[in-house]
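**Q** got a predicted model here, sequence first, then my questions.
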Amino acid sequence: MVQLYGQFFTRQQLRERIGHESQIGGVRRLALTDGNQKDVEVIEFRTGSGLHFQVSPTRGMDIILAEYKGKAIGWRSRTGEVAPAYLETHGFIPRRGSFGGLVCTCGYSQVGNPCHDQGQEHCLHGRAQLSPATNVWAEAAWDGDEYKMWCQGKVIELDKFTEYFVNERRIETSLGANMIRIKDCLTNHSFQTQGHMMLYHINLGFPLLSGHTRLYAPSSDVRHRDKPSVDFDWTRYPLEPHTQVEDVLYHEMEADEEGYVTMALINETPGKARWGLQLRYTKESLPNFVHWFQPSPGAYVMGLEPSNCWVDGRAAHRERGELVMLEPGEQHHYEVEFKILDGEEEITSTLEKLKQVEMFEKLK
């Protein structure tokens, strides 16, 4: 059944009350037309619960915008969704079109600092975010009493002779839901063993992110990217934006009995109802976790980044023997799920479940 406005409806009951499902929510395809956003395609989702988000097939099938009941969840940069034709894949140049968004995919052959590896140049965070999808399909349809919404497409990273990665991405939700699920199936279609790096750059911003926001996460170990100790409370964020050098932390997250890592970012502003975002993913496929702090004016953003690598760049990973290798035809499956936490009952239930992971107790 569909839960909307505090009630439950069967398919028949809801259809009797509306002219078309798009009156409540749905999926539609749009195109941006202004400036260097020209030719960027957008797939817009509205679930009717207050959850609204946009996916861009032009930019790697990433989630470029997300909000709940008019409140932003993801951070967006000043660049906007620059079309790939206006960008180059050299060094740090991709920053000129780094839109932020709820999810920006980094990979598939490179994540992190620009580098040269075995004679090839690799730009900041790789080319997945700059690769338009093919075979794009967006749909909404009844399945019994559930009105499902989804989009899918293939994002391909290749060159003439070596790399040939195909990522089949599907993004799902449903009418009345406050959840987004990303399912990726990445295949090495080349005839050579290929190094593979994958990171979900999840960018949280104001008003979800504030000095009264706390991250509840099952971290058993944490260190700086470039030094061993962490000398601040990583569960909190600065109250006011201020200029500082970014902080990048590396965590060891503990999975639950089902193999999932679950964490929650909760806005606990005094005098207001708590609300937040739950993130859930599989530890086996995404064993690493990068935590990015950038509280500067105009860049008041925190990154939660499950990954199969760190952000030191492909060359450093190969040198340390940490580069994940995919054999010809080998597939890796990834799943990342977001859930809006709205109301004390949902938040309390989520935090109680988090306590089932032993390391969570260290945060108290």
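**A** Happy to help now that I have it. Numbers count the residues shown, from 1 in each chain.
**Q** from now on I want contacts and neighbour counts done on CA atoms only, so please keep to that.
**A** OK.
**Q** can you tell me the centre-most residue of the protein?
**A** The residue lying closest to the centre of the chain (Cα atoms, centre = their mean) is Val103, at 3.1 Å.
**Q** identify the residue spatially nearest to it, adjacent ones excluded.
**A** Closest residue in space to Val103, ignoring its immediate chain neighbours: Ile202 at 4.6 Å, by Cα to Cα, 6 or more residues apart in numbering.
**Q** would the one you found count as being in a strand?
**A** Yes: per DSSP: H, G, I helix; E, B strand; the rest coil, Ile202 lies within a strand segment.
**Q** ok, now how distant is it from Glu146?
**A** Look at Ile202 and Glu146: by Cα to Cα, to the nearest Å, they are 28 Å apart.
**Q** next, the one to line up against it:
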Amino acid sequence: MSANWPISERALLEALVGDRRQLASIRQVELQDGAERGVRALVFSTGAGLDFWVLQDRSMDIGLLSWRGTPLAWHHPDGFADPALRPSSSDAGRGVQRALGGFLVTCGLDNVRQPRGDLPLHGSLPFTPARLISSFEDWSSPTPALIAEGEIVSAHLGKSCYRMRRRIEAPIAGSSLTIKDWVENIGPNEAELMILYHMNFGFPVVAPGTTVSLNHSPVPFKAPITSGCAKTDLEADCRPSAGTNGRFQVDLHRDASGPWPGIHVRLSGEASALPYMQFWRDPRPRRNVLAIEPANCDRNSDGTSGPGTTLAPGEVWTSTLQIEFSGP
């Protein structure tokens, strides 16, 4: 489908279906079993093979994601647990590891990476329930799209206070999604914003033969380990994100293998907002996750983060990420 739909195409669709949600939709669901009980989700289906869940009770992050029937997101063994059961502050500030999974976990806004002082691993934001502002199928715009917006507040009266507004769009009959974030300092003092987008890929797109590149330059990829491993097999590689045009582009590719089709994923965005790109790899048996992580702060040698972005009271930081899928 072209970017702008012709009038004739719209008229034909009206004549061929009783309900346009037959073609593409956002539906609200609530999970009912185990640790996931009560978690609310928005189920996006673009009608062209891109399907994903936006988890309202987990910071409007993305859980399940599949492209033309092939699952791409890595899942935590505990699924998409109710945030109340898995607080980030537990386990000496490493509680996020009890729930980190799905296609996207947004880390921040007061800390990312290793704990600092009383700030937990990957900060206080992950798994914070959102207030849903809207979710709808927009058939009237030049490019019809599925759209959802939510608001997440991460605030401590004695520390930093942030309000994040998130808008997720996916063109109907399209093969991409866009994540737009606005983070406002709603506190009375300057605050240091740290943010990292933890995008988690798993099998079958992460397997022997997978290739990764940043701005067309290859990134080393450790093949999965099927037996015998140690924690030292985990890797984190952080580097400047900017390409020649002030943007970044990450490409993840795997050719068809056995019953699994070939897949290509492209992530792009503005390097001015997210000047660092981190690649985190856990190749161990029963893990096999590759995380692609645009961030606004560098990684220190001890695993903590370098300086973030200082926001004055009322100042807003913005970013836009686009993810495109192709193949087979």
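**A** Yep, that arrived. Predicted model only: the values in this text are computed from it and were never measured.
**Q** for the alignment partner in the second structure of the residue nearest to Val103 of the first structure, grab the count of nearby residues.
**A** In the second structure, Ile202 of the first structure lines up with Met199, judged by TM-score structural alignment. Around Met199 of the second structure there are 24 other residues, counting by other Cα atoms under 10 Å.
**Q** what of Arg166 of the second structure?
**A** Counted with other Cα under 10 Å, the neighbours of Arg166 of the second structure add up to 25.
**Q** wait, what's in contact with the equivalent of Ser160 of the second structure over in the first structure?
**A** Superposed on the first structure with TM-score structural alignment, Ser160 of the second structure falls opposite Glu163. For Glu163 of the first structure, the contacting residues are 157, 188, 190, 194, by Cα atoms under 8 Å, 6 or more residues apart in numbering.
**Q** return the member of the residues you listed nearest to Arg96 of the first structure.
**A** Minimum distance to Arg96 of the first structure across those is 20.2 Å, recorded for Glu157 (Cα to Cα).
**Q** thinking again about what came up before, could you dump the contacts of Glu163 of the first structure to JSON lines with distance to Tyr281 of the first structure and secondary structure?
**A** Compiled in JSON lines, the contacts of Glu163 of the first structure are given as follows (distance: Cα to Cα, whole Å; DSSP: H, G, I helix; E, B strand; the rest coil):
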{"residue": "Glu157", "distance to Tyr281 of the first structure": "24", "secondary structure": "strand"}
{"residue": "Asn188", "distance to Tyr281 of the first structure": "22", "secondary structure": "strand"}
{"residue": "Ser190", "distance to Tyr281 of the first structure": "28", "secondary structure": "coil"}
{"residue": "Gln194", "distance to Tyr281 of the first structure": "24", "secondary structure": "strand"}
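**Q** quick one, which of those are buried?
**A** 157, 188, 190, 194 (16 or more other Cα atoms under 10 Å).
**Q** you'd agree the last one is up against Met325?
**A** It refers to Gln194 of the first structure. Yes: using Cα atoms under 8 Å, Gln194 of the first structure makes contact with Met325 at a distance of 5.5 Å.
**Q** with adjacent residues omitted, what lies nearest to Val301 of the first structure?
**A** Using Cα to Cα, 6+ apart, the closest residue to Val301 of the first structure is Gly205 (5.0 Å).
**Q** run a quick neighbour tally on that neighbour.
**A** Using other Cα under 10 Å, Gly205 of the first structure has 21 other residues around it.
**Q** that one and Thr282 of the first structure: what is the separation?
**A** Gly205 of the first structure is 24 Å from Thr282 of the first structure, where distance means Cα to Cα.
**Q** now swap in Val155 of the first structure and tell me
**A** For Val155 of the first structure, the distance to Thr282 of the first structure (Cα to Cα) stands at 22 Å.
**Q** need the contact partners of stretch 90-109 of the second structure.
**A** Counting by Cα under 8 Å, 6+ apart, residues outside stretch 90-109 of the second structure touching it are 59, 61-65, 72-76, 78-81, 86-89, 115, 118-126, 154, 162, 193-201.
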